[in-house]
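**Student:** Sequence unavailable; structure follows:
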């Protein structure tokens, strides 16, 4: 028997800790993880995780070898390749050239490698942008509610004020953005950035039309703010159906694009990127300034993880779109299956005997559902314990209390039979 570790005699006063660790919305995500661990046999519509089957064709060693061969083909010696992969790397990244070429090929976004920064997932990219683009304590970030909790958590950790825009199902209205900007200005704060996920946002599933994208770009230019475009779910659009990305439409320099290899490749590599080709009055790209901040945060993004992402890109013709093609097809199939199961077992999405409503997005991982009863932790616990089904309460996706009666369903990690059985259980749980 091992000895019991001594208990520290010093108790840190809670008031000395940053308030974010006691934030109810952040703690609600911790509670969700605890519920998932406590009921591992439950069918879970909670995680927005990739489907396990999509990892079967991924050989990490092969990917690293493919990227190493690419380096040798471009003149690097064997010793140079080994050093590039095994040593600390530059803060700006290693596969910048591949990402720049991929967005040029896929999206007609013409940027150089110096405009690309490789990050530890999209989350670090968001954190860096919020830190670097909000210099004054009165700078604010605008979001479309409901919004990605990771953005809200990053802002909370940084002490940045966040203001919310509504979503009428088509995304934020530019007139509402203008009104929010003026109202925020009168309160002594200035909106510097607007965070948007234009294609199948988490959790709403909203996709912005071409007209709405153009109108928001024009409004951002009038208000002198930058748009942070999150493209995490863009690859799930049916081929040829998605409007151009905000970055592709931007001819002024108002958009910084954030991308990730987590959903489209493997989350275990924890590799994301951002495209920030804006120039400061020093002549330096915004990406280079962000790299300076990154050096103080994570030093660099793991070279071997970047090599995995780079190798996967090279295996798919240097195209992010091609890398995500088969995966997007699987997720669209899962989404169609979930929507059909909801109609079959609960009723029409716009209203039914159970008083439950939901949206029907054309892509992404998520369906947003509104209940006649609070979708709180107590209901989640009963759903897990008595019916064996899990979902995500949406309170953490809002600044206020608007998410009290809403939940999010994710179908990305499930198979069709699991989706069918999960919806049957969900229908029973929601009839309480």
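**Tutor:** Thanks, I have the structure now. Please read all numbers here as calculations on a predicted model, not as lab measurements. Residues are numbered from 1 along each chain as shown.
**Student:** When you work out contacts or count neighbours from here on, use the C-alpha atoms and nothing else.
**Tutor:** Will do.
**Student:** quick one, helices of the stretch 151-300 of the chain?
**Tutor:** 174-186, 210-223, 246-249, 286-297 (DSSP state H, counting those that start in this stretch).
**Student:** Buried residues in the last one, which are they?
**Tutor:** Taking 16 or more other Cα atoms under 10 Å as the neighbour-count basis, helix 286-297 is seen to contain the buried residues 286, 287, 288, 289, 290, 291, 292, 293, 294.
**Student:** Kindly reformat those residues as CSV and extend each row with distance to residue 321.
**Tutor:** CSV is the format used below for these (distance: Cα to Cα, whole Å):
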residue, distance to residue 321
286, 25
287, 23
288, 26
289, 28
290, 26
291, 26
292, 30
293, 30
294, 27
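**Student:** Between the residues you listed, which sits nearest residue 364?
**Tutor:** Residue 364 lies nearest to residue 287 out of the buried residues of helix 286-297, by Cα to Cα, at 27.8 Å.
**Student:** Distance of that closest one relative to residue 103?
**Tutor:** For residue 287, the distance to residue 103 (Cα to Cα, to the nearest Å) stands at 16 Å.
**Student:** Next: residue 93.
**Tutor:** 16 Å.
**Student:** And for residue 244?
**Tutor:** Relative to residue 103, and taking Cα to Cα, residue 244 is found at 12 Å.
**Student:** which of the two has more neighbours?
**Tutor:** residue 103 (20 against 15; other Cα atoms under 10 Å).
**Student:** Report the central residue of this protein.
**Tutor:** residue 232 (5.4 Å; Cα atoms, centre = their mean).
**Student:** list the contacts for that one?
**Tutor:** 197, 258, 259, 260, 263 (Cα atoms under 8 Å, 6 or more residues apart in numbering).
**Student:** let's see it at 10 Å
**Tutor:** 122, 197-202, 258-264, 272, 364 (Cα atoms under 10 Å, 6 or more residues apart in numbering).
**Student:** One more: residue 313?
**Tutor:** Residue 313 touches 63, 66-67, 95, 98-99, 102, 261, 265, 307, 319-323, counting by Cα under 10 Å, 6+ apart.
**Student:** what do you get for residue 306?
**Tutor:** 63-64, 67, 85, 93-96, 118-120, 261, 269-272, 312.
**Student:** Mind checking which of those land in strands?
**Tutor:** Residues from these lying in strands, with DSSP state E as the criterion: 118, 119, 272.
**Student:** coming back round to it: of the contacts of residue 306, buried ones?
**Tutor:** 63-64, 67, 85, 93-96, 118-120, 261, 269-272, 312.
**Student:** ok, now which ones touch residue 86?
**Tutor:** So residue 86 contacts 80, 302, 303, 304 (Cα under 10 Å, 6+ apart).
**Student:** next up, a second structure to put side by side with the first:
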């Protein structure tokens, strides 16, 4: 049975703070400090370079990939961790294009995270082979999929509104048109049930510092459908994706299976922290987590709308059509969010006017949600946001 009180106790949550920004950066698991200390003091310190063998550092990318794979419905040996999400997006798109050499268009939507679009556009430009990136409204994706599309690249949950794509329906349409399907799970892995095997997705990528709580800068992951992996040529032919890295061959030979999608040296300390963070999911039913997430978000929407008529719901009204976040539009949204943070309720802001709140049942409670709604309504009702300090833009919003 899923016990959310027990899972909350796993996190180091500052006293007096209501944290509703786990969709941007998850809080620190209490075990992270000891795990990092152990890796530094008990492994790196005494073992030095022998830690790659003695402590099993070289195996971490695959081990963590399998742990994440369990949360996204991917079979063992089909997911690997390392590098950044941007690099994993680049790998997926480049591989997809090689699998469909006669097609020239990558399809995405304007709700995709901009970094994904930047990486795809940069790759297509560097190829210089007449490829183009077609960007449509999220609602227009299905109709835009046809036989001209080489790859469809989408983020399952819109980072601004929380709008949720139908992963199975879109993947089926992409395959029916002969296109490769790439999913970015940055805002859904660890937040809702995903079954990549059932939907037959070709590639999936994601970060681990949001709902997976791996810490700032935690490495990304990539999944490749098992029957495709031996056809995939890694565009970024990194040393650790080589079939025999320590043979030091001058010619690249891709490694077996998902290991070929490795690129750079594993960030061992960060991976150790991520390994500790994933322990929080060991006794968690993703279906139960999803049900509680909807309960939290529904209460927040209800109480904010009841107490504050000046805001507009940006997220889908239907909870089944959104991820684990809720966004409201307010003309002075940035200042209002800064005022809210000053009161100990942390969400975030997305330009031009959207206040964004993430809900994670691993540590968020119904009482916190009600408190956050009350504070937000009070700030807007009293113009508590109208202070110069709250209007000064910071580097990270």
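**Tutor:** Yes, it's here. Keep in mind it's a predicted model, so treat the numbers as computed, not measured.
**Student:** Mind checking the TM-score on these two?
**Tutor:** Remark: TM-score between the superposed chains equals 0.61 [TM-score structural alignment, normalised by the length of structure 2]; 323 aligned residues with a Cα RMSD of 4.9 Å.
**Student:** re the thing from before, take the contacts of residue 86 of structure 1 and keep only those in helices.
**Tutor:** 80, 303, 304 (DSSP state H).
**Student:** Please report the distance of the first one from residue 323 of structure 1.
**Tutor:** Applying Cα to Cα, one obtains 28 Å for the distance of residue 80 of structure 1 from residue 323 of structure 1.
**Student:** Tell me which of the two has more neighbours.
**Tutor:** residue 323 (20 against 14).
**Student:** Which element, helix or strand, includes that one?
**Tutor:** helix 320-345 (DSSP states H and E).
**Student:** Which strands or helices does that helix pack on?
**Tutor:** helix 96-107, helix 303-315, strand 366-370, strand 406-410, helix 416-429 (3 or more Cα pairs under 10 Å, 6 or more residues apart in numbering; DSSP states H and E).
**Student:** which element follows it toward the C-terminus?
**Tutor:** Taking DSSP H and E, what comes next after helix 320-345 of structure 1 is strand 357-358.
**Student:** elements contacting the longest strand anywhere in structure 2?
**Tutor:** If you go by DSSP E, structure 2 has its longest strand at strand 149-155. Strand 149-155 of structure 2 makes packing contacts with helix 85-99, strand 105-109, helix 114-127, strand 132-136, helix 141-144, helix 167-176, strand 180-184, strand 203-206 when contacts are defined by 3+ Cα pairs under 10 Å, 6+ apart.
**Student:** Can you lay out those as a markdown table showing distance to residue 301 of structure 2 and mean neighbour count?
**Tutor:** Below are those laid out as a markdown table (distance: least, Cα to Cα, whole Å; neighbours: other Cα atoms under 10 Å):
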| stretch | distance to residue 301 of structure 2 | mean neighbour count |
| --- | --- | --- |
| helix 85-99 | 31 | 23 |
| strand 105-109 | 26 | 23 |
| helix 114-127 | 27 | 16 |
| strand 132-136 | 28 | 17 |
| helix 141-144 | 28 | 15 |
| helix 167-176 | 25 | 18 |
| strand 180-184 | 26 | 25 |
| strand 203-206 | 27 | 26 |
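**Student:** Throw these into a markdown table and include distance to residue 309 of structure 2, thanks.
**Tutor:** Output for these, formatted as a markdown table (distance: least, Cα to Cα, whole Å):
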| stretch | distance to residue 309 of structure 2 |
| --- | --- |
| helix 85-99 | 38 |
| strand 105-109 | 31 |
| helix 114-127 | 31 |
| strand 132-136 | 32 |
| helix 141-144 | 33 |
| helix 167-176 | 34 |
| strand 180-184 | 34 |
| strand 203-206 | 36 |
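**Student:** Go through those and name the closest to residue 25 of structure 2.
**Tutor:** That would be, of those and by Cα to Cα, strand 203-206, which comes in at 13.4 Å.
**Student:** Now the closest one on structure 1. Mean distance?
**Tutor:** Compared with structure 1 after fitting, strand 203-206 of structure 2 deviates on average by 1.9 Å (mean Cα distance after the TM-score superposition for structure 1).
**Student:** Could you pull up the residues touching residue 328 of structure 1?
**Tutor:** Counted by Cα under 10 Å, 6+ apart, residue 328 of structure 1 has contacts 233-239, 263-264, 321-322, 334, 363-365.
**Student:** Likewise for residue 264 of structure 2?
**Tutor:** 82, 83, 236, 237, 238, 239, 240, 241.
**Student:** what residue of structure 1 matches up with it?
**Tutor:** Structural correspondence for residue 264 of structure 2 with respect to structure 1 (TM-score structural alignment): residue 299.
**Student:** Could you check how far its match is from residue 150 of structure 1?
**Tutor:** Distance from residue 299 of structure 1 to residue 150 of structure 1, by Cα to Cα: 21 Å.
**Student:** How about residue 69 of structure 1?
**Tutor:** In terms of Cα to Cα, residue 69 of structure 1 sits 36 Å off from residue 150 of structure 1.
**Student:** Also residue 313 of structure 1?
**Tutor:** 26 Å.
**Student:** Settle this for me: residue 80 of structure 2 is touching residue 203, isn't it.
**Tutor:** No - in this structure, residue 80 of structure 2 is not within contact of residue 203 by Cα atoms under 10 Å, at 11.8 Å.
**Student:** overlap in contacts of the two?
**Tutor:** 222, 223, 224.
**Student:** Just the buried residues out of the residues you listed, in PyMOL syntax.
**Tutor:** In PyMOL syntax, the buried subset of these is picked out as below (16+ other Cα under 10 Å):
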select buried, resi 222+223+224
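**Student:** ok, back up a step: distance to residue 173 of structure 1 added to the ones in helices among the contacts of residue 86 of structure 1, as CSV?
**Tutor:** Below are those laid out as CSV (distance: Cα to Cα, whole Å):
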residue, distance to residue 173 of structure 1
80, 52
303, 41
304, 42
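**Student:** of these, closest to residue 142 of structure 1?
**Tutor:** Nearest to residue 142 of structure 1 among these, with distances taken as Cα to Cα, is residue 303, at 33.4 Å.
**Student:** So for the closest one, what's the nearest residue that isn't a sequence neighbour?
**Tutor:** Closest residue to residue 303 of structure 1 apart from its sequence neighbours, by Cα to Cα, 6 or more residues apart in numbering: residue 85 at 5.3 Å.
**Student:** which residues touch that neighbour?
**Tutor:** 64, 67, 68, 94, 302, 303, 304, 305, 306, 307.
**Student:** I'd like the residues you listed laid out as a markdown table, including distance to residue 184 of structure 1.
**Tutor:** Output for these, formatted as a markdown table (distance: Cα to Cα, whole Å):
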| residue | distance to residue 184 of structure 1 |
| --- | --- |
| 64 | 48 |
| 67 | 48 |
| 68 | 50 |
| 94 | 40 |
| 302 | 40 |
| 303 | 42 |
| 304 | 44 |
| 305 | 41 |
| 306 | 40 |
| 307 | 44 |
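**Student:** No further queries at this time; thank you.
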